[in-house]
Structure formats: structure tokens, C-alpha cells
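*Asks:* Please find the sequence and the predicted model below.
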Amino acid sequence: MKEIRRKTRRKFSAEEKIRIVLEGLRGEYSIAELCRREGIAQGLYYTWSKEFLEAGKRRLSGDTERQATSGEVSGLKREMRDLKDVVADLTLENRILKKSVIGDGEDTE
């Protein structure tokens, strides 16, 4: 039975959550009526509402930090790996050049 509930559990996008919270804040319908219509528990609505208001408060107080998306993280990891490869190549090339310069200087003496 729990597996059936998990498979049929509805996922709400951020836009849907914001729409529902804003509708609740407008006060045109009671929270109970809104939750029944949207098919969510009142506790879930209040959780979303609290998160929404806290995020707004942080944003207005100047805290612009946000969570990176998995795509952004993957892109940054790929970029970091590529930069490490470039640094490794340049370091190796630099060592080879230094050895060739030092080697040339020793041969002339």
C-alpha cells in the first residue's frame, strides 16, 4: 500500500507551490478549502508558506545566496577538471623547459 502511495504522490513544481501559497495569502478562500481543492494537506501548505516567507525575508535583507542546481554543479566540476588538466600540462611543460635551460647551461661550462 505504501508503495502505491509513493508512486502516485504528486510532485509540485516551485511555480505551483508559489501559486498555491499566494492564493492562500490573498485570503479569497479558507486555507482548508484551498488545500482540499489542490489536494494537499494543510500542514504541507503551511510548510510551503513558511519557506516562501523566509526566502523572501532573506532576499530582502540582502542575502542572495542560493542553492546551485545539479546542472550548474556538473558544469563547474567539468570546468574545474579541465582547468586542472591545463595546469598539469603547463607545469609539466615548465619543468621540461627548466631542465632544458639548466642542461644547456651546464654543457657550456
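*Replies:* That came in fine, so what should we check first?

*Asks:* C-alpha only now, for contacts and for neighbours.
*Replies:* Will do.

*Asks:* Show me the residue sitting in the middle of this structure in space.
*Replies:* To find the centre residue of the chain, average its C-alpha atoms and take the closest one (C-alpha atoms, centre = their mean): that gives Ala68, at 2.3 Å.

*Asks:* Could you check how far that residue is from Phe52?
*Replies:* Summarising the geometry, the distance separating Ala68 from Phe52, computed by C-alpha to C-alpha, to the nearest Å, is 18 Å.

*Asks:* Same question for Asp107.
*Replies:* Taking C-alpha to C-alpha as the measure, Asp107 and Phe52 are separated by 73 Å.

*Asks:* another structure for you, compare them:
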Amino acid sequence: MRKQRNNYQAQEKVSILKRHLVDRVPVSDLCDEYNLQPTVFYRWQKEFFENGAAAFEKKHATQNKAEEKRISQLESKLQTKNEVLSELMEEHVKLKKALGVL
């Protein structure tokens, strides 16, 4: 009969790895306790160390870039509107002068 496969969440995996790395619980004890193969444990550990730098990177960096891009687009749109408005006001003043209103 096959063993039922356990699907561990990321937090659970980190907790198990932490017990080994910080609390110095032997891998064999952890594997017995959680019904893990040692290869699975070491694969988790490898992934953890390879992706560990991501924990220290800013998560909002991509959001900030998107916001900065949107802000620059809005600023350029506003500048274009101001230029059009300025041209319209200039033509309006010229028309009023031509009609003798000003």
C-alpha cells in the first residue's frame, strides 16, 4: 500500500528547516517525525538557500516602478493639456482684441 503524500505549505517547510538549522534537531529525527525522505528535506534546504536573497529584496520595487511610470505618464499628459490650454487662451485673447472687446 502506498503512503499518503503530505503537501507542506511554505511556512511549514521553513519551520522544519528552522528546527534543523537553529535548534540543531538532526535531519533523521525530523524526517521520522514528518514522514519525509531525507532527499526531500535537502531539496527544501537547497531551495531555501537559493531563494533566500528574495527575502531581503524589496517586494514593492516592481510596484514602485509601475507607479513611477504611471506618474510620469500623467505628468506628460498634464503638460500637454496645459500647452493646449495655453494656445487656446492665446487665440481667445487675440480674438477678443480683434473684436475690440479688450
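*Replies:* Yep, that arrived. Just so we're clear, the structure is a prediction, and the values are computed from it rather than from any experiment.

*Asks:* What's the TM-score once they're superposed?
*Replies:* The TM-score (TM-score structural alignment, normalised by the length of structure 2) is 0.51; 92 aligned residues with a C-alpha RMSD of 4.2 Å.

*Asks:* picking that back up, for the residue nearest to the centre of structure 1, which three-state class applies?
*Replies:* On the three-state scheme (DSSP: H, G, I helix; E, B strand; the rest coil), Ala68 of structure 1 is labelled coil.

*Asks:* Repeat that for Gln73 of structure 2.
*Replies:* In terms of secondary structure, Gln73 of structure 2 is helix; the call rests on three-state DSSP.

*Asks:* That one: neighbour count?
*Replies:* The tally of other residues near Gln73 of structure 2 (other C-alpha atoms under 10 Å) stands at 12.

*Asks:* Work out the gap between stretch 71-86 of structure 1 and the centre of the chain.
*Replies:* Mean C-alpha position of stretch 71-86 of structure 1 versus that of the full chain (C-alpha atoms, centre = their mean, to the nearest Å) differs by 16 Å.

*Asks:* Stretch 87-105 of structure 1 too?
*Replies:* Between the centre of stretch 87-105 of structure 1 and the centre of its chain there are 41 Å (C-alpha atoms, centre = their mean).

*Asks:* Distance-wise, check Asn94 of structure 1 relative to Tyr46 of structure 1.
*Replies:* Asn94 of structure 1 is 60 Å from Tyr46 of structure 1, where distance means C-alpha to C-alpha.

*Asks:* for Glu38 of structure 1, same thing?
*Replies:* Glu38 of structure 1 sits 14 Å away from Tyr46 of structure 1 when distances are taken as C-alpha to C-alpha.
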